[in-house]
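In: Mind looking at a prediction? Sequence and model below.
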Amino acid sequence: MTAPVSLFESPRDVVERLDAIDYLADEGIATALYLATALQMPLLLEGEPGVGKTSAAISVAAALDTDLIRLQCYEGLAAHDALYEWNYQRQLLAIRLSESRAESMSDADLYAPEYLSERPLLAAIRHQGQRPPVLLIDEIDRADDEFEALLFEFLGEGAVSIPELGTIRAQRRPIVVLTSNRSRELHDALRRRCLYHWIAYPGAAQVAAVLRRTVPAAPESLIADASVFVGRVRELDLDKPPGMAEAIDWVSALITLGVPELMPDAVLPTLGTLVKTPDDHADVADALARGALL
């Protein structure tokens, strides 16, 4: 394994370089990302949906001008989807070609690296480049317990074991970011192998700062009112409180409709951009009618 390279100089450097690509990182997430790169340790980011976990990893890849390799987790995710699989068609063609030449192929010939199809974990291990890639293991809580166990060697040692080839180790460990929405509890063994950071919902000031970047056409008064409104909506007992992405969509919808300020009759038709279930829509509409939000 090659010696670590300097990726970020400090947490402040993380803040400034992410700010340049319009990701507003606070001190907590900036420190976590700095330590993950400096210590070459995986980083587990948890938080409610829509708080910026996935975009943090994407933004780090952009800030470092390196490759992003993404593994989207889901129930039933198997080793051959995440690690590798053998290219059986190429192997079969090689066998037929060998037979046509009256030659024989050994297992070593057949299970050679050229017949290996990389999946995200192996691709991250074998990545070639001046900087390590960012490997995003997104929504690890959606995968099964068995898949978590497959990650232990990779997360702890930066290696992947292939029975036919042995252990393949990264020349330079990838920057690994795992995200979780806490739909289920993760195994302690996985947590022990990672640095950890919880991303909370941003406050009104941070929401406003993001909206200024992402919806530049919105007037300052609308941004200020919308930021407070979103915070109040999150205080309701909703199934799926709106994240930052929903706040951006909502303000964009208001601007598209030419709404200059927040009024109940203007807000109600646009709630479908902010809340995404019938019950949540009814609860927000009720709170709006009672004057609890404006």
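Out: The structure has been received and is ready for your questions.
In: Every contact and neighbour count from this point should use C-alpha atoms.
Out: OK.
In: contacting residues for the closest residue in space to Met244 that isn't next to it in sequence?
Out: Distances taken as CA to CA, 6 or more residues apart in numbering place Gly50 nearest to Met244, at 5.5 Å, with adjacent residues excluded. Residues in contact with Gly50 (CA atoms under 8 Å, 6 or more residues apart in numbering) are Pro242, Gly243, Met244, Ala245, Glu246.
In: Next one for the comparison:
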Amino acid sequence: MTAQPLPDTIDATSALLDGQGYVGDRSLATVLLLALKLKRPLFLEGEAGVGKTEIAKVLSQALGRELIRLQCYEGLDVSTAVYEWNYAAQMVEIRVSEAAGDTDHGELSKSVFAERFLIKRPVLQALEPSLSGPPVFLIDELDRADEAFEAFLLEVLSDNQVTIPELGTIRAEEPPIVIITTNRTREIHDALKRRCLYHWVDYPDAERELEIVRRKVPGAGDRLSRELVAFVQALRADEDLFKQPGVAETLDWATALTELDQIALDPDMVSDTLGVLLKYQDDIERVRGSRARKIIEEIQRDHDRTASGSA
């Protein structure tokens, strides 16, 4: 992987995203450029499936930097996220030393806590120097981790360092490119947010979502793409849905309908494939049948009206 220079303008940042097939708006390109120039973590918040994680992946590919991902979950601790000691290898070292008659406990303690026995996890890996430049460090779905781990990250984000009691403080020569995502299932503490630049990643409008579908699912016909995007946009306007479909679900649905050789939305096929788009049974039952048929009829009326007007 060959490292690429960082973009130096908003337009260059937009082109960088566009070159990797990511359809973002100018505000995202602006805050991303600032995060790179100021060497500050970028805190991305938004609903699940809107493309937050993809930003880190695209950045890694475009800049030729390694992507180090820390997937957060409840119960995540330092041994999983930062480091742990190779206890089996340490025990072998102790037994070998004892067999050789080495009984100096002070020296033995130093030897078993040497760096060669350290198992480096994502946080520590992100602080290490790399020939291709600082890596892209993705801290994904931070809201799933406990608040205690969130507090631990303050040292990493503030000073680009981590303290290991047996070894001391390990500091990055150059800070990694940090991308933090959260689905807002709980609030993240202000102390952590203050160390980051913030951006809300919203659902795309119809025009941008249509462009995403065209790029990611090129096999979908123009009519099908337009109608399914309009259908998804209509569902997002329904405030009674438990979980609105994200862009990821739109792409999955477009792929599924293309595989089924659909060239336009059909009420029966829509009802049969709603499990690709919606992930809760109550939402599926709400949309299936007459609701889906009504949305499709409205979409097709608007299409006919537009077509007759342009004629």
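Out: Cool, the structure landed. Since the structure is predicted, the reported quantities are computational estimates derived from the model, not experimental observations.
In: After superposition, what is the TM-score?
Out: The TM-score (TM-score structural alignment, normalised by the length of the first structure) is 0.95; 290 aligned residues with a CA RMSD of 1.5 Å.
In: Looking at the second structure, which of the contacts of Gly50 of the first structure hold up?
Out: By both residues aligned by TM-score structural alignment, their matches' CA atoms under 8 Å, the contacts of Gly50 of the first structure still in contact after alignment to the second structure are Pro242, Gly243, Met244, Ala245, Glu246.
In: now Leu38 of the second structure: how far from Val50 of the second structure?
Out: 25 Å (CA to CA, to the nearest Å).
In: Name the residue in these two with the higher neighbour count.
Out: Neighbour count, other CA atoms under 10 Å: between Leu38 of the second structure and Val50, Val50 has more, with 19 against 10.
In: Secondary structure element for that one, which one?
Out: Using DSSP states H and E, Val50 of the second structure sits within no helix or strand.
In: quick one: which two of the contacts of Gly50 of the first structure are the most distant?
Out: Using CA to CA, these span at most 7.8 Å, a distance reached by Pro242 and Ala245.
In: Of these two, which one has the most company?
Out: Neighbours were counted for Pro242 of the first structure and for Ala245 using other CA under 10 Å; Pro242 has more, 24 against 15.
In: What residue in the second structure is paired with that one?
Out: The alignment partner of Pro242 of the first structure in the second structure, by TM-score structural alignment, is Pro245.
In: List the contacts of that match.
Out: Contacts of Pro245 of the second structure by CA under 8 Å, 6+ apart are Gly49, Val232, Leu235, Arg236, Leu277, Leu278.
In: So how do I select the buried members of those residues in PyMOL?
Out: Of the contacts of Pro245 of the second structure, the buried ones can be selected in PyMOL as follows, counting by 16 or more other CA atoms under 10 Å:
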select buried, resi 49+232+235+236+277+278
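In: Next step: the contacts of Pro245 of the second structure restricted to helices.
Out: Using DSSP state H, the subset of the contacts of Pro245 of the second structure located in helices is Val232, Leu235, Arg236, Leu277.
In: want to try a markdown table for the residues you listed, with distance to Tyr83 of the second structure as columns?
Out: Output for these, formatted as a markdown table (distance: CA to CA, whole Å):
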| residue | distance to Tyr83 of the second structure |
| --- | --- |
| Val232 | 43 |
| Leu235 | 44 |
| Arg236 | 42 |
| Leu277 | 39 |
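In: Among those, which one sits closest to Ile295 of the second structure?
Out: Of all these, Leu235 has the smallest distance to Ile295 of the second structure: 8.8 Å, by CA to CA.
In: Asp280 of the first structure versus the aligned residue in the first structure for that closest one, what's the distance?
Out: Counting by TM-score structural alignment, Leu235 of the second structure lines up with Val233 in the first structure. Distance of Val233 of the first structure to Asp280 of the first structure, computed by CA to CA: 10 Å.
In: the strands in the stretch 101-250 of the first structure, which residues?
Out: For the stretch 101-250 of the first structure, applying DSSP state E, counting those that start in this stretch gives strands covering 116-118, 134-138, 159-162, 166-169, 175-180, 195-198.
In: Mean neighbour count and distance to Ala102 of the first structure for those - can I get that in TSV?
Out: Formatted as TSV, these follow (neighbours: other CA atoms under 10 Å; distance: least, CA to CA, whole Å):
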stretch	mean neighbour count	distance to Ala102 of the first structure
strand 116-118	17	25
strand 134-138	25	44
strand 159-162	18	30
strand 166-169	13	30
strand 175-180	25	47
strand 195-198	18	55
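In: Now render those as CSV, adding distance to Ala78 of the first structure.
Out: Shown next, in CSV, are the strands of the stretch 101-250 of the first structure (distance: least, CA to CA, whole Å):
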stretch, distance to Ala78 of the first structure
strand 116-118, 14
strand 134-138, 14
strand 159-162, 15
strand 166-169, 19
strand 175-180, 17
strand 195-198, 25
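In: can you tell which of these is closest to Met105 of the first structure?
Out: Here strand 116-118 is closest among these (CA to CA), at 16.5 Å.
In: Tell me roughly how far the closest one lies from the second structure on average.
Out: With mean CA distance after the TM-score superposition for the first structure, strand 116-118 of the first structure departs from the second structure by a mean of 0.6 Å once superposed.
In: what range in the second structure matches that strand?
Out: Counting by TM-score structural alignment, strand 116-118 of the first structure lines up with residues 118-120 of the second structure.
In: which residues sit against that stretch?
Out: By CA under 8 Å, 6+ apart, stretch 118-120 of the second structure touches Val82, Tyr83, Glu84, Trp85, Asn86.
In: Quick one: buried ones out of those?
Out: Using 16+ other CA under 10 Å, the buried ones in the contacts of stretch 118-120 of the second structure are Val82, Tyr83, Trp85.
In: Which of the residues you listed fall within helices?
Out: Per DSSP H, these never map to helices.
In: Do a quick rundown of the helices in the first structure.
Out: Using DSSP H, helices in the first structure cover 11-19, 27-39, 53-64, 79-82, 88-100, 107-110, 120-125, 145-157, 188-192, 204-214, 220-234, 244-256, 264-267, 278-289.
In: Glu46 of the first structure: which of these is closest?
Out: helix 53-64 (7.2 Å).
In: chain center to the closest one: distance?
Out: 8 Å (CA atoms, centre = their mean, to the nearest Å).
In: Sort out which residues of it are buried, please.
Out: Lys53, Thr54, Ala56, Ala57, Ile58, Ser59, Val60, Ala61, Ala62, Ala63, Leu64.
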